[in-house]
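A.B. asks: Just the structure for this:
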Amino acid sequence: MPQPPTSAAPAGAPAADVPMSHREILEALSGLLLAMFVAMLSSTVVSNALPVIVSDLKGSQTGYTWVVVATMLAMTVSTPIWGKLSDLFSKKMLVQLALVIYIVGSVLAAFAPSMEVLIGARVVQGLGVGGLTALVQVVIATMVSPRERGRYSGYMGAVFAMATVGGPLIGGVVVDSALGWRGCFFIGLPFAVVAFFLLQKTLHLPVIKRPVNIDYLGATLITGGVSTLLVWVSLAGNQFDWASTATAALVALGVLLLVAAVYVEAKVAVDPIIPIRFFKDRTIALATIASVMIGVAMFGSTVYLSQYFQIARGMTPTEAGLMSIAMVGGLFVSSIVTGRMITATGRWKRFLVGGMAFVVIGLALLSTIDDTTSLVAIGGFMLVLGLGLGATMQNLVLAVQNNVSMSDIGSASAVVAFFRSMGGSIGISALGAVLSYSVAEKVTSGLAAIGIDASGQESHSVPDMSSLPEPMRVVFEHAFGMAFGELFLIAVPFAVVALVCVALIREVPLRTSNSAPVVSAGAEPAPASV
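C.D. replies: Next comes the predicted model:
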């Protein structure tokens, strides 16, 4: 089959059909991995600052949730668009554009005078992070064959671990310093600027040119449907009753928009954001379901760990950051080790299944915590969870990329990232609503038990623990401690569903070349030995 025409590559750039050497790949990866570090840092550096931010800006538990959900939602809905654009335009230019958008959002967030402005700025940040998250994986997939990709996925896992462990530590130190929480939004800017110029110097890829058909209608319907349902989940039980006219209206509108989105993607769009034909492939269909479940379980539960350590255990932001080392250490080790073993053997399913089993066990162990649980035990539970996540996240994308042609690799990678982020947005929003309700109920009953009438107080607010009298502080610590164990318990069934989906995926040996034939989307791959 003839190759599509490409623009002239810069001098010294690798040709489209000539494999890049390990050194050339590492040079190109330098800017990409720094961009990935920026994307991860944007979330982790703020995590330990959130209790302080929400307290300073007079926000509620719902506001706490939406500072996180705003970024996740923007990242979710923009990821497939970035993936589609990567099949149409210069990948380097798109990564640099995503970095610029991230910088703008960070500056707006740093100067936000209210929760509403901060949430809006986080939406802008999320648009940039969505581009960085999707495009880095697409570019690596373009440069490296599936068989070798595990090796470089290990590097991505290491960067992810560095940002995840370094972010909370840096953020905690900054919050406790004279810079305050606003300084957290400036941390990533120098890295973003360096990544921009490093990409300009080191990343040289041929640009595939073909007619542009952006599915704006599909993107709008997907955004509207997901956003409406998330608004309902986060506000129900607080702003209005679960069984109410507002609930019926929001659910009906959200479902209607998503049904319309499915119709547009299947029947109307020339180049759909989410090609329905992908889901005829068993691997992609199962990986998509697993991605949603992983997103719900992972993001929905772990995003509130910092709040647990600061409110239920009385830690400073810096101390809360140190507590994340156990989980990220496990993630760091397992991502590198499994990546290298996959490259050496060509086998990937055993690591996915084993990783998800560790995720299930880790979440089940964390569901037992309260405000009195040994910190050493909690660290051990987080280590188990980290080991599972490191073996799962990147390798699930690898399994999908191995099943599609190069022309679809951007869209396919983005679809997996989209559904994982969507699951994360749903998990954060839904579990945040559960946390808010559970804490409010426990605080009200706890205060009543010590003779304090809480009927006139805002039980959904996030308190400044240092300003509370000792009896009230103990009530809040106990309420938050008990509620967090419930969050992890709710996350366990979602992880179990992901484990079942991963176990049902049929393993196809990794291709040793990007030009090698792949199983068509509608066919069932035949088993083969490596």
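A.B. asks: Please count neighbours and contacts with C-alpha atoms only from this point.
C.D. replies: Fine.
A.B. asks: And the helices in the stretch 401-530 of the chain, which stretches?
C.D. replies: 409-449, 470-504 (DSSP state H, counting those that start in this stretch).
A.B. asks: now do the stretch 151-300 of the chain
C.D. replies: 188-202, 216-235, 245-263, 282-302.
A.B. asks: Next secondary structure after the longest one?
C.D. replies: Looking back up the chat, that one is helix 282-302. Using DSSP states H and E, the helix or strand that follows helix 282-302 in sequence is helix 305-307.
A.B. asks: And the contacts of stretch 495-513?
C.D. replies: Contacts with stretch 495-513, where a contact means C-alpha atoms under 8 Å, 6 or more residues apart in numbering, come from 144-148, 282-283, 286-287, 289-291, 293-294, 297, 346-349, 352-353, 356-357, 359-360, 402, 525-530.
A.B. asks: hmm, which of the residues you listed are the buried ones?
C.D. replies: Taking 16 or more other C-alpha atoms under 10 Å as the criterion, what is buried in the contacts of stretch 495-513 is 144-148, 282-283, 286-287, 289-291, 293-294, 297, 346-349, 352-353, 356-357, 359-360, 402, 525.
A.B. asks: to compare against the first, here's another:
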Amino acid sequence: MSAHTTVAAGPEGSATTDHKQVLRALSGLLTVLFAAMLSSTVVSVALPQIIGSLNGTQSQFTWVVTATLLASTASTPIWGKLADLFSKKLLLQVSIAIFVVGSLGAGFSQSTGQLIAFRAVQGLGMGALQVLVQVVIAAMISPRERGRYNGYLGGVMAVSTVGGPLLGGLITDVSWLGWRWCFFIALPFTVVASFALARTLHLQDVRRPDTKVDYWGASLIAAGVSLLLLWVTFVDNSFAWLSWQTAAMVTGAVVLLGAAVWVESRVPEPVIPLHVIKRRDPALAIVASLAVGMAMFGGAVFLGQYFQIGRGYSPTEAGLLTMPMMAGVLVSSTVAGRLVSKTGKVKPAVVSGVIVLTLGFLGLSTIDHETPLVAVSVGMAAVGVGVGMSMQNLVLVLQNTVPLNELGAASGAITFFRSLGGTIGVSVLGAVLANTVSTKITEGLTRLGIEAGAGGGGSTLNIKALPAPVQEVVRTAYGDATGSIFLISALIATVGVIASLLLTPATLRDSVDLPGRATDD
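C.D. replies: Below you'll find the predicted structure:
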């Protein structure tokens, strides 16, 4: 296959498409992906002020993030499976509509409860957009050529993640805009993307009315994961580790997930294809993705909070300070993508990326409220490089092993486990951070001769409303406690290192479908 030619194949078609046509189709796909990712990153830096403005707590801060990830995670396998059965273009349009509704609702929220609810709706659309964009790209381009186009994908990820925090900080600091525009800002991009997709994405519809979607399996998976995450969020806070609540929630989650596995092993069209994820390389790729997701989402989501609350910077300054990590994603994803396409070897990029990611988190685990910013920047850059080299290439490992008619379900599966890892990571690390901060604040207030709770430092993120001595106690507590969650992230990432080392050193195929299989269904 030449450098300027690829195959636009899939359940929807099998015509050859040149490089320019692929780029035209990618324009709409990458624009809508940019909008989805921007809506997440633009909020990250602004969240401390958003929650403070709505008089929310640290637990609610975590749930604003967790609700989006949970909704995205629970729905991802369904979207992936639907992409194998129905029109990908129609599904994209539906997911854009869901995303718009969630964004508008979040922007007009009057309480943290409303914000969490609409962030969940937004998460449904975001989960759909993330997996559907990957599925459509995979249906157009062979795994080997896809490494090259993953550079564009990585560029969009980097620009949205770099621009998001900066834009979020600017919006929050400009009084005539306000934090609500953090949710409105992605809407113009969705409009542009809708028109671009209507003009450039021409796919033949697939009708498979005889096939039923496995809603039972999807519901059991969503219920089991949700119950597990609820337990992680509330344990050691609302109730003890050894309590009847823990027993009920953990047992319930295990039963629900066990029932989901039983259902998935028996239905003809499972949401998560067990026969795929049980194979060596797909299973290892999923384990590595889950670990990378836990480490990346769980650790990176609290960086904005560290810079603003732990170090006292404004939202705009906090956004600027996260640029080393985002620059690392941009450079490494582009370079690694081109190397993978040139050599056809994906394992070296994955292994190197996860090792660098682990080292980056180890570096960040040493930070406190007085760590030089240069040292923090080096750790963030290493994390960004690791993510850029490993995340999309782990998807390639799995997609390289499945036939075209299972591409959606397989892509949905690895995206599901990566999002699951991120959701668990945010919940676990958020709970660890909240408990550590609470302990340090109590100790700090005791040294000042203030009774714990009297200063209000443990129950609110509205730092400006606190007395000056209490502000200092809270800032020090957050600055010193953040390093502990990065140490946990490094330990989690180590699991990804082990899984990636065990991958088979396979060569990516040049065909869209597995050799010997028909392109069309």
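A.B. asks: Tell me which of the helices of the stretch 401-530 of the first structure is the most buried.
C.D. replies: helix 409-449 (a mean of 24; mean count of other C-alpha atoms under 10 Å).
A.B. asks: quick one: that one to the second structure mean distance?
C.D. replies: Compared with the second structure after the fit, helix 409-449 of the first structure shows a mean deviation of 0.5 Å (mean C-alpha distance after the TM-score superposition for the first structure).
A.B. asks: Could you check the angle that helix makes with helix 216-235?
C.D. replies: 20 degrees (axes from the mean of the first three to the mean of the last three C-alpha atoms, to 10 degrees).
A.B. asks: now helix 409-449 of the first structure and helix 282-302, what's the angle there?
C.D. replies: For helix 409-449 of the first structure against helix 282-302, the angle by the same axes, to 10 degrees is 30 degrees.
A.B. asks: and helix 409-449 of the first structure, which stretch of the second structure?
C.D. replies: Mapped onto the second structure using TM-score structural alignment, helix 409-449 of the first structure covers residues 407-447.
A.B. asks: Out of all residues in the first structure, which is the farthest from the middle?
C.D. replies: The C-alpha centroid of the first structure is most remote from residue 451, which lies 43.1 Å away (C-alpha atoms, centre = their mean).
A.B. asks: gap between it and residue 281 of the first structure?
C.D. replies: 61 Å (C-alpha to C-alpha, to the nearest Å).
A.B. asks: quick revisit: same list, the helices of the stretch 401-530 of the first structure, but as CSV with distance to residue 188 of the first structure please.
C.D. replies: As requested, the helices of the stretch 401-530 of the first structure are arranged in CSV below (distance: least, C-alpha to C-alpha, whole Å):
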stretch, distance to residue 188 of the first structure
helix 409-449, 21
helix 470-504, 29
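A.B. asks: Looking at these, which is nearest to residue 398 of the first structure?
C.D. replies: helix 409-449 (8.5 Å; C-alpha to C-alpha).
A.B. asks: isn't residue 170 of the first structure right up against residue 45?
C.D. replies: Yes. Residue 170 of the first structure lies in contact with residue 45 (C-alpha atoms under 8 Å); the separation is 6.5 Å.
A.B. asks: Look at these two and report which has more neighbours.
C.D. replies: Neighbours were counted for residue 170 of the first structure and for residue 45 using other C-alpha atoms under 10 Å; residue 45 has more, 30 against 23.
A.B. asks: The second structure: which residue goes with the more buried one?
C.D. replies: Mapped onto the second structure by TM-score structural alignment, residue 45 of the first structure lines up with residue 42.
A.B. asks: Report the contact partners of its match.
C.D. replies: With contact set as C-alpha under 8 Å, 6+ apart, residue 42 of the second structure has these partners: 161, 163-169, 182-183.
A.B. asks: What's the match for residue 502 of the second structure in the first structure?
C.D. replies: Using TM-score structural alignment, residue 502 of the second structure pairs with residue 504 in the first structure.
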